[in-house]
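In: Output the structure for:
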Amino acid sequence: MNFDIRGAVIHNIHTMNPQQLQELVVDSIQQGEEKLLPGLGVLFEVIWKNSSDAERNQLIETLHEALPK
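Out: As a prediction, the model looks like this:
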């Protein structure tokens, strides 16, 4: 069975305002449930696709610095 995770996530959040989106992200991270990771991945993909090269570089630098050494 194929399930369009991207489409489902976008459908479920497309009418949210910025506050609701922030709450969704914070709640998903705080819950720490594995089943929420694909949705967070879709959100990251949307951010990545709509970011400038400079913003992308900053995202990667932030990620790199936050990972355990």
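In: Please make it C-alpha for all contacts and neighbour counts, starting now.
Out: Will do.
In: which residues of the protein fall in helices?
Out: Listed in chain order, the helices found in the chain under DSSP state H are 5-13, 18-31, 37-49, 53-66.
In: for comparison, sequence B:
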Amino acid sequence: MDLNLRKAILSNVSGHNTDQLEATIVDAVENGEEKMLPGLGVLFEMIWKEANEQDKHEMLETLEHSLQKQS
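Out: Okay, the predicted model is just below:
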């Protein structure tokens, strides 16, 4: 069985508007289910690829700050 998880995830959200995408992300984050992590990873990959250097820097700073709060 050849399952391309990335393609499946993108197929599931293809054509979604911003409200639908937000609902998907919020649902995944609030539920905290491990099975949702690959989907969030694919969405983050898309954001990262489209981001300019300033946006990437801001994301990394936000991530660093969030990780420091967890320690």
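In: Now the TM-score, please.
Out: With the length set by TM-score structural alignment, normalised by the length of the first structure, the two chains reach a TM-score of 0.93; 69 aligned residues with a C-alpha RMSD of 1.0 Å.
In: could the helices of the first structure be laid out in TSV, adding mean neighbour count?
Out: Formatted as TSV, the entries for the helices of the first structure read as follows, by neighbours: other C-alpha atoms under 10 Å:
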stretch	mean neighbour count
helix 5-13	13
helix 18-31	12
helix 37-49	14
helix 53-66	11
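In: Find the residue at the geometric middle of the first structure.
Out: Leu43 (2.9 Å; C-alpha atoms, centre = their mean).
In: Now do it against Arg6 of the first structure, distance only.
Out: When distances are taken as C-alpha to C-alpha, to the nearest Å, Leu43 of the first structure and Arg6 of the first structure turn out to be 9 Å apart.
In: same check, this time on Lys69 of the first structure
Out: Taking C-alpha to C-alpha as the measure, Lys69 of the first structure falls 31 Å from Arg6 of the first structure.
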